[in-house]
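Colleague: Quick one, structure for this:
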Amino acid sequence: MAECPVVQIACGNIEGRSCLRAKPKRSKQVFRYAGIPYAKPPTRELRFERPQRCSSWNGVLAAVEMPPCPMQNADAGKATDHLLTTVNQFDEPFSKLDEDCLHVTVYTTNPSKTANMPVLYWIFGGGFQTGGASGYDAQALCGLHDVVVVVPNYRVNIFGFFTMGRETAYPGNMGLWDQVMALQWTRDNIREFGGDPENVTIFGESAGAVSVGLHLFSPVSRGLFHRAMQHSGAANLQYIVRKEYTGALKAYLKALHITATNQTDIIAHLKRLPAQEIIEKTKSLGPKLDIFAVVVDGDFVIEHPSKLLQQGHTTPVPSIIGCNSTEGACLLRTTRPKIFFSSSTEKAWFEKAKVFMLDNMQYKLEKVDQALETVKSIYEKDFSDNDPLKWERMASAFVSDPLFLVPSISQALLHSGNGHPTYFYFMKHRMKCYYDDDFSMEMKKRDEFCECDHSDDIYFTFGVPLMQGNKSRECRFSEDEENLSVIWMKYIANFALTGDPNMGEKVDHEWPKYEPHGRLHLSVDVPIKEDDHLIEERYKMWKKTLPALEM
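Modeller: Alright, predicted model coming up:
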């Protein structure tokens, strides 16, 4: 294992560590620089404030251990531990939490100013409530391709999105401003790690994909990135961005026993509380969805993204957008059961679908029964009466479509229609470790109706089937899955280099551009193939038929 070079950046010198090499023989040595501060600790008086640039340090910073994850409800992460596996090549404490969390981790094969490699800037998911940089290991993505990968932490939940209102001193979205500062840090320092600051691709999954969409719409982020990839998330989803969080504010103040009414007194009290006490006393609010998340602040988010998209206010960069085939069938049923519901009978489907339409899609009570009859008539065309899992499949698709596929397709159509290169994918691969004990005895087995679940694409984006190192849950991958990972990472690296997933390293199957007239997309499975007009009739129903009923 080669010795990791010391890197000098604006704030001081940094010592990293050498990673294990990925399995393929052609894999290069990857160096990891973990936990580099990009902002001052957002604690005490800096809690709920926008990030401030960090100070310089003397000597050599030992950037050898993964930084703690942002403060969050640790129990929420434990709820999905049995559903996922992550590579932990140095046996580090990935579950460690700290309010002092504003760090970046950089992976590179050549920390030289002259390397000029494209940069991939990953934004983690977690519904803006949980998550962190730990677990996103780039030993394969960097080792097999000449790219530099940057993974920042950003604040989540109340610590990252607390707001008292748009016109107050606390308009919210600190977590998004963290992402901006980490992008600025990348622009100013990435050349020292071998990266090209003029070729930065932002990409992310779930809330990370929503974040990418928000950066595409925000004037604040212009010039800090040059391409964008969104995995299972779109910012133009109506309910994901709100105009205010008055209900959440009241719920948090009540849970924390804060009776002050003056904003100055409220903030002073909140800043004095230990971070863990805030987490412990507000745990019950998460399942009720009394939470802080993205808000229209008039600065970073100037208007709801759905309106900005319609008006064409998007950064003109090449874009990849996509979803998985059964986003709401497993993982999200565990973390958000009120939204991603289960139903084994027609009666259960109607009852739970009605609640979903009223609570999450804001349909009028007097219109919802008529809307559901329309939904049922359209969806039954795609699900056979002879299928014993028909109503489970319909429940998964019914929720996944409006929350993932429909907004993603809408964004792709308008981005492409505005003349920007756009590529769409639909991942369908069923991973063997979730169904076959020969591939894993530790991974919880999925129901048959779950095909490619929320977050499955991350395994292939980072090349987990090709990685060396301990896994949080033991599993192995098939030869087909290893090959699919090679193919998928090749598309990503090509896109990062050129803005076209087909240009760069040779690909076996050309990924067609997504355009309004043909709507061609890449169907990602074994084998990969081209397809078109994804969920076309269901898309028309959500975009035209159902809105017309509301008029």
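Colleague: alpha carbons only for contacts and neighbour counts from here, please
Modeller: OK.
Colleague: I'd like to know how many residues surround Val212.
Modeller: Using other CA atoms under 10 Å, Val212 is surrounded by 29 other residues.
Colleague: gap between it and Ala395?
Modeller: Distance of Val212 to Ala395, computed by CA to CA, to the nearest Å: 28 Å.
Colleague: swap in Asp98?
Modeller: 38 Å.
Colleague: what does Glu167 give?
Modeller: 40 Å.
Colleague: The two: which is more packed in?
Modeller: Ala395 (24 against 9).
Colleague: three-state assignment of that one?
Modeller: Recorded secondary structure, Ala395: helix (DSSP: H, G, I helix; E, B strand; the rest coil).
Colleague: hang on, isn't it packed against Phe341?
Modeller: Yes - Ala395 is within contact range of Phe341, at 6.8 Å (criterion: CA atoms under 8 Å).
Colleague: Overlap in contacts, the two.
Modeller: Common neighbours of Ala395 and Phe341 are not found (criterion: CA atoms under 8 Å, 6 or more residues apart in numbering).
Colleague: And this one, please, so the two structures can be compared:
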Amino acid sequence: MSIRILSLFAAIALAGATLLAPPSVASAPHDPGVVRVDTGWVRGQVAEDHVAFTSIPYAAPPVDERRWRAPSPPDRWSGVRKATSPSPLCPQPGDGEVIGTEDCLYLDVTVPRGSRPGTRLPVVVWLYGGGFTNGGTRAYGAARLATEGQVIVVAPNYRLGALGFLSSPALDSTGGNYGLSDQQAALRWVQRNASRFGGDPHNVTLAGQSAGARAVCAQLASPRARQLFDRAILQSGACDTELPGRTQAERWAAQATSDLGCASAADVAGCLRGLPAAELVGALRGVGFEKVTARVKDRPWGPVAGTSVLPRQPGDAVLEGTAASVPLLIGGTRDEMRSFVAGYTPDLTEDGYEAALTDAFGDRADEVLAEYPVSGYASPPLALATVLGDWGGSIGTCPALRTADGASAHQPVYAYEFTEATDTPYNGVPLGSFHGLDLPYLWDLSLDQNPYPDLTREQEQLSATMIDYWAAFARTGDPNGPGRPHWPEYAPGSTVVELSTTGIAPTPSAGDHHCDFWAGLPR
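Modeller: Here you go, the predicted model:
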């Protein structure tokens, strides 16, 4: 994803800090908006059908000597902490400026009204997307998912960019992945505190979209996340998408250290820890995002395989059966790459299409062109978006289906394709069922620049059905239940469930997206 596209589709504005509130602890247990977590009392915002607790610290601020270290436990507090302000964003690019603060390791908890200790509702832990450089929990209002699904939703912030994923031997021997360690600290917080909100710490679903889904893949493959969650949901992200390895990540770290002026310092780690966060947000900015054909493994900031936190590539771990064998729900949108192609190359010509294929596939480009002739599409941008969305070097269908194929040998898998489309074009390119269009069907989104149209009455019904499916899966590991079409368990080569207002039914996703063809090409 380009920074410009991320700004359009994921950037969120910074708001104020959490404050302390003075109500007496003695009266707190009788107030539905007050809960005692392991570090103190918190007061949330009580609504008619839910209670939202925001900006609860799950780790100490990762600042000064804690920068680029595994998260430390948060401090305790006295009195009742006001948990009603938006969780602060971690440092990230904004609209022409750096926004966020390093003191960002907070999480939000949304519970249905009436949930209390002993209720034992399923817990959904949500990891946001944004290319591991943008995003935050504050964009995702969880009231509908929590109340209609009768689940507790926990959404943690995690460190991004160089602050979350710099893999430098000058800092430590772990290989980075501080953002993944943050997510694991949040999962441990859930284990300690879910029951205090009426949740079941033994029934936790780890879910995410886009980069958040790839983070879920990393946690599936991480030995340090074992026993921290019981099911997994991957939306528009695949474990089969290759991550950069440690050697490449350390090369990027060396380049960033040099660019930041710390390579020749007597104390490299001290030099890096002394830099303003804004300088670090700009480190290697744009690397791996220069062109729409770039792959995940071309990008410096994100999970790194071959490290103590993530020893194996997630795709290998899933295929071998060494990943966590938990029930898996996986899928994506039909036209994942249209918005990106529209942002990068809306005026692509036929010659430009062929050049893009050559850039991406080298001497195999003619084979791709034969499989996807430009004459078969309304325009060269739509042809390229189809190629990239099927191939999935960045985001796409076939890596998700390969993930489902590999996982199905070891655990229950339920696969879907979201095909509901929008007629709204971007830069003249029809967006169709673009990346992220499924989000407003599960979340009440709060974005500075919102590309999502309001839902129609029929789409609101699809939203309700999807929430039922997601919540049932979180509850039992099976999305099925009364009042909605049957969702069969996935098997290699079988159909997946299509989700749209025109019907919920099996669809031959692998055939539609030429996955047999892509199986024979380099990834």
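Colleague: So after superposing, what's the score?
Modeller: Here the TM-score for the pair of chains, by TM-score structural alignment, normalised by the length of structure 2, is 0.85; 481 aligned residues with a CA RMSD of 2.7 Å.
Colleague: which helix in structure 2 runs the most residues?
Modeller: helix 457-476 (DSSP state H).
Colleague: Residues contacting that one, please?
Modeller: Contacts of helix 457-476 of structure 2 (CA under 8 Å, 6+ apart): 121-124, 145, 148-151, 203-205, 231, 329, 441-442, 478-481, 484, 499-501.
Colleague: and stretch 188-208 of structure 2, which residues are buried?
Modeller: Using 16 or more other CA atoms under 10 Å as the test for burial, stretch 188-208 of structure 2 gives 188-191, 193-208.
Colleague: which one in structure 1 is aligned with Ala510 of structure 2?
Modeller: Counting by TM-score structural alignment, Ala510 of structure 2 lines up with Ile535 in structure 1.
Colleague: residue ranges of the strands in the stretch 251-400 of structure 1, please?
Modeller: 319-324 (DSSP state E, counting those that start in this stretch).
Colleague: now the helices for it?
Modeller: Secondary structure of the stretch 251-400 of structure 1 (DSSP state H, counting those that start in this stretch): helices located at 263-272, 275-281, 305-310, 331-335, 346-359, 365-379, 390-400.
Colleague: ditto for the stretch 401-550 of structure 1
Modeller: Using DSSP H, counting those that start in this stretch, helices in the stretch 401-550 of structure 1 cover 406-417, 456-461, 479-498, 536-540, 546-549.
Colleague: Distance to Met431 of structure 1 and mean neighbour count added to those, as CSV?
Modeller: Listed next are these as CSV, based on distance: least, CA to CA, whole Å; neighbours: other CA atoms under 10 Å:
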stretch, distance to Met431 of structure 1, mean neighbour count
helix 406-417, 23, 22
helix 456-461, 8, 20
helix 479-498, 8, 21
helix 536-540, 26, 15
helix 546-549, 35, 14
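Colleague: Is it possible to get CSV of those that adds distance to Tyr514 of structure 1?
Modeller: Output for the helices of the stretch 401-550 of structure 1, formatted as CSV (distance: least, CA to CA, whole Å):
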stretch, distance to Tyr514 of structure 1
helix 406-417, 7
helix 456-461, 20
helix 479-498, 14
helix 536-540, 14
helix 546-549, 25
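Colleague: Nearest to Phe350 of structure 1, out of these?
Modeller: Between Phe350 of structure 1 and these, the shortest separation by CA to CA is 16.3 Å, and it involves helix 546-549.
Colleague: what's in contact with that closest one?
Modeller: Under CA under 8 Å, 6+ apart, the answer for helix 546-549 of structure 1 is 367, 371, 374.
Colleague: and the last one, what pairs with it in structure 2?
Modeller: The pairwise alignment with structure 2 assigns Thr374 of structure 1 to Glu367, based on TM-score structural alignment.
Colleague: surely Asp391 of structure 2 meets Trp518?
Modeller: I think there's a mix-up here, since residue 391 of structure 2 is Trp and not Asp. Yes - applying CA under 8 Å as the test, Trp391 of structure 2 and Trp518 come out as touching, 6.2 Å apart.
Colleague: Looking at those two, which is more packed in?
Modeller: Set Trp391 of structure 2 next to Trp518 and count neighbours by other CA under 10 Å: Trp391 wins out with 23 against 17.
Colleague: What's the match for the more buried one in structure 1?
Modeller: By TM-score structural alignment, Trp391 of structure 2 lines up with Pro402.
Colleague: likewise Val497 of structure 2?
Modeller: So Val497 of structure 2 corresponds to Leu522, using TM-score structural alignment.
Colleague: do Pro122 of structure 2 as well
Modeller: With TM-score structural alignment defining the correspondence, Pro122 of structure 2 maps onto Pro118 in structure 1.
Colleague: Helix or strand: which one has its match?
Modeller: strand 117-123 (DSSP states H and E).
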